[in-house]
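1. sequence unknown, structure follows:
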């Protein structure tokens, strides 16, 4: 057996620590979005360059290295891989506060991506180890609350520190905080004993995991559907703070409070609701793991458009509350479904394969597409160009919904029944 045989903490405590680390994961991502405007002014950057920093600089290595890091985690210690990853990405986040130009900041963001590549897929696998199948979607949904909580804290803390000190200190503060919690994480989170590789369940090479997933249409449809959603989601998370500044006249603290409250209320409710519904409905019909995200995305696009095009901040907040939950409701259902497309000893690698597609599309393209559209439309629409660019990209949510609906039937066939 492999794993830590010393006294372990309860699954709930382990999940809480994983949630804390995932919160730092997204806090470190979002802080660039809330600081985009002062960084743009200080370093003289265009919206396209900001989009590259928010997307491509992070996604290039984050997406590609997630697979080998997950393979290492499946074969060695998942908790050690996450601990090292947390230390690396937090350190590079702090270094972003020392950047003096575009290329230096680009390289530091690459470093953040390298570190965060080792965080998510091993965490999915650890949760699958600690929680039985009947509770797994809810556990994964609770873990995924790190996304809205981290985004909200990035908005609130980043805006406050930047306005009262400067944008550089915001990076340094949150980066060093992550470094400090890394040893506490390793103390609490232990690997469960796993059966060693046997002839029946050998250590799987990446090619074998890819081979299994490649033959399952549900994997491709869910991965590309989530990718289309993430293109909008990551793009909006990065650019909406700038829309609030340019189109609604907010200051940095006001942006943090506006965006942070939407994420904390709408985002956390949406993520948990997705996991709860998936656990209740997925046992009756595995296709519901795809149906739930599809219906949520169909509602997300028009609600986001109405909020972004509103002229009243109060009305905008009310209209944007629901889509801030609906757009990430997919996290519990789809990440759970991916866990059940392969045998248990391949879970981290399968999750990383899914994240590779999702993040190359979502992280790699979302921020830069919206930024480039904004630059292209600025001559005609001025400061309103960014608002219209974000609305145009909402059509990707409709594509995501269509792909998820197409995945319903094949998911029923591809699901490996009986896996724990």
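-> Noted; the coordinates are in hand. Keep in mind the model is a prediction, meaning the values are calculated, not measured.

2. rest of the way, CA atoms for contacts and neighbours
-> Fine.

3. report the contact partners of residue 169.
-> With C-alpha atoms under 8 Å, 6 or more residues apart in numbering as the criterion, the residues that contact residue 169 are 97, 161, 162.

4. what's the helix or strand for it?
-> helix 167-188 (DSSP states H and E).

5. just give me how far that helix sits from the chain centre.
-> In terms of C-alpha atoms, centre = their mean, to the nearest Å, the centre of helix 167-188 is set 19 Å apart from its chain centre.

6. what residues sit buried inside it?
-> Neighbour-count burial for helix 167-188, counted by 16 or more other C-alpha atoms under 10 Å, picks out 167-176, 178-179, 181-182, 185-186, 188.

7. what about the closest residue in space to residue 168 that isn't next to it in sequence, distance to residue 105?
-> Here the nearest residue to residue 168 in space, its sequence neighbours aside, is residue 97; by C-alpha to C-alpha, 6 or more residues apart in numbering that works out to 4.0 Å. In this structure, residue 97 and residue 105 are separated by 9 Å, where distance is defined by C-alpha to C-alpha, to the nearest Å.

8. also residue 227?
-> 26 Å.

9. compare neighbour counts for these two and give me the winner.
-> The residue with more neighbours, out of residue 227 and residue 105, is residue 227; 28 against 20, by other C-alpha atoms under 10 Å.

10. dump the residue contacts of the more buried one.
-> With contact taken as C-alpha under 8 Å, 6+ apart, residue 227 is in contact with 357, 358, 359, 360, 361, 362, 400.

11. quick one: which of these sit in helices?
-> Using DSSP state H, the subset of the contacts of residue 227 located in helices is 357, 358, 359, 360, 361, 362, 400.

12. ok, and here's another one to check against it:
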């Protein structure tokens, strides 16, 4: 393994991790734009579709993340990321063969298992290559995979489905990941200095984090925000078709533009501000996303109740950006709650709480609520359910504003650099 030198090697590693993360969210979010044709062909209701978008993916994505992160800390983070990419891409392609609910449910479980080994080790690998004062920005650049991947998945999936069918869309995006995997595994390696740090046990890391109020603050607040955020991201294309009159291709273009413009601005803005304000006071790692969540809720509501899709797009842009402000600051803070050898495990435990509540619960609960509201509101039931979900943003914002001081108390100083 070669030692990283200068800025070139960290830049290559970050670029490759970004490409893998883009594939991650292409495969994860393509289901949202394909929901309408899948529901029509497989005869699924909103609650079942919510299970596919949330529980089917999040159940094993969240729980397998912990053992896979422990494996990554012990055997090599880059290796685990590369093989995880192979697994989730293959399972995405398998969704094309689904003939009913349980077929596609099991394939989405496989996507979740694969993606469980990608994110937390990537956070830790970035922690190896980038010093503390650059970490929020590096994590923010990595997190661009979320809006770019989501937008690409929505646009590619919607276009392919509109021109051919939804099954081909799954096959194409799965194939892209399978081509990228060997390139990633050849170019990206763990740093030798990091490999010499003995990893610690899950029990020790979990015991340490359980005693840290800041960990629960960050995890529970972000889980609440994710219940709103994942629900909106998954169901907005369906709302655009049911309540705003857009067709499949039109809703794909609307949503892709929203994710790309708002998401990139929010991720980069949050990372830059997180580093800048966090140097003055570490509590800003909670205060900044807390303020962003509080502002985003009423702005999202205005877009949801607006009269036409053009007004909705303009109204959604700012809260879409604000909803991404958390990534750089909160992910950086989690990295600083433990020692370097425990970063994959800490990130996995954070994602476990976040995804079991936020990803699994939000998408399904919003779909279930829409089914219950349908006798009252008809096709607008999903729009009303989305309005109720914004309460989770308000709760998350208040929790973060109240608890920023605990981050100051629990923050672990950066260790001195080790000689080559």
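-> Arrived safely, thanks for sending. All values reported here derive from a predicted model rather than from experimental measurement.

13. mind listing the helices for the stretch 1-150 of structure 2?
-> Under the criterion DSSP state H, counting those that start in this stretch, the stretch 1-150 of structure 2 contains helices at 8-33, 35-42, 46-53, 55-75, 77-94, 101-116, 119-129, 132-143, 145-163.

14. nearest to residue 416 of structure 2, of these?
-> Nearest of the helices of the stretch 1-150 of structure 2 to residue 416 of structure 2, taken as C-alpha to C-alpha: helix 132-143 at 11.1 Å.

15. enumerate the positions of the closest one that are buried.
-> Taking 16+ other C-alpha under 10 Å as the neighbour-count basis, helix 132-143 of structure 2 is seen to contain the buried residues 132, 134, 135, 136, 137, 138, 139, 140, 141, 142, 143.

16. and if you look at stretch 356-375 of structure 2?
-> Within stretch 356-375 of structure 2, the residues scored as buried using 16+ other C-alpha under 10 Å are 356-371, 373.

17. residue 128 of structure 2 and residue 191 touch, don't they?
-> Yes. In this structure, residue 128 of structure 2 is within contact of residue 191 by C-alpha atoms under 8 Å, at 6.9 Å.

18. superposed on structure 1, where does stretch 132-143 of structure 2 end up, distance-wise?
-> Following superposition, stretch 132-143 of structure 2 is found to deviate from structure 1 by 0.4 Å on average (mean C-alpha distance after the TM-score superposition for structure 1).

19. distance between that stretch and the chain's centre?
-> Computed by C-alpha atoms, centre = their mean, the separation of stretch 132-143 of structure 2 from the middle of its chain amounts to 15 Å.

20. also stretch 221-234 of structure 2?
-> Averaging C-alpha positions (C-alpha atoms, centre = their mean) puts stretch 221-234 of structure 2 10 Å from its chain's average.

21. can you check which part of structure 1 that stretch sits on?
-> On the basis of TM-score structural alignment, stretch 221-234 of structure 2 is assigned to residues 225-238 in structure 1.

22. go on, stretch 383-391 of structure 2?
-> Using TM-score structural alignment, the residues of structure 1 aligned to stretch 383-391 of structure 2 are 387-395.

23. helices of the stretch 201-350 of structure 1, residue ranges please.
-> According to DSSP H, counting those that start in this stretch, the helices that the stretch 201-350 of structure 1 contains are 206-214, 217-248, 252-262, 268-282, 288-308, 313-326, 331-339, 347-381.

24. of those helices, flag the one that's most buried.
-> Taking mean count of other C-alpha atoms under 10 Å as the contact definition, the stretch among those with the greatest mean neighbour count is helix 331-339, which reaches a mean of 27.

25. ends of stretch 113-125 of structure 2, how far apart?
-> 20 Å.

26. any chance of the buried residues of helix 132-143 of structure 2 in JSON lines, plus distance to residue 261 of structure 2?
-> Formatted as JSON lines, the buried residues of helix 132-143 of structure 2 follow (distance: C-alpha to C-alpha, whole Å):
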{"residue": "132", "distance to residue 261 of structure 2": "28"}
{"residue": "134", "distance to residue 261 of structure 2": "24"}
{"residue": "135", "distance to residue 261 of structure 2": "23"}
{"residue": "136", "distance to residue 261 of structure 2": "20"}
{"residue": "137", "distance to residue 261 of structure 2": "18"}
{"residue": "138", "distance to residue 261 of structure 2": "19"}
{"residue": "139", "distance to residue 261 of structure 2": "18"}
{"residue": "140", "distance to residue 261 of structure 2": "15"}
{"residue": "141", "distance to residue 261 of structure 2": "15"}
{"residue": "142", "distance to residue 261 of structure 2": "16"}
{"residue": "143", "distance to residue 261 of structure 2": "14"}
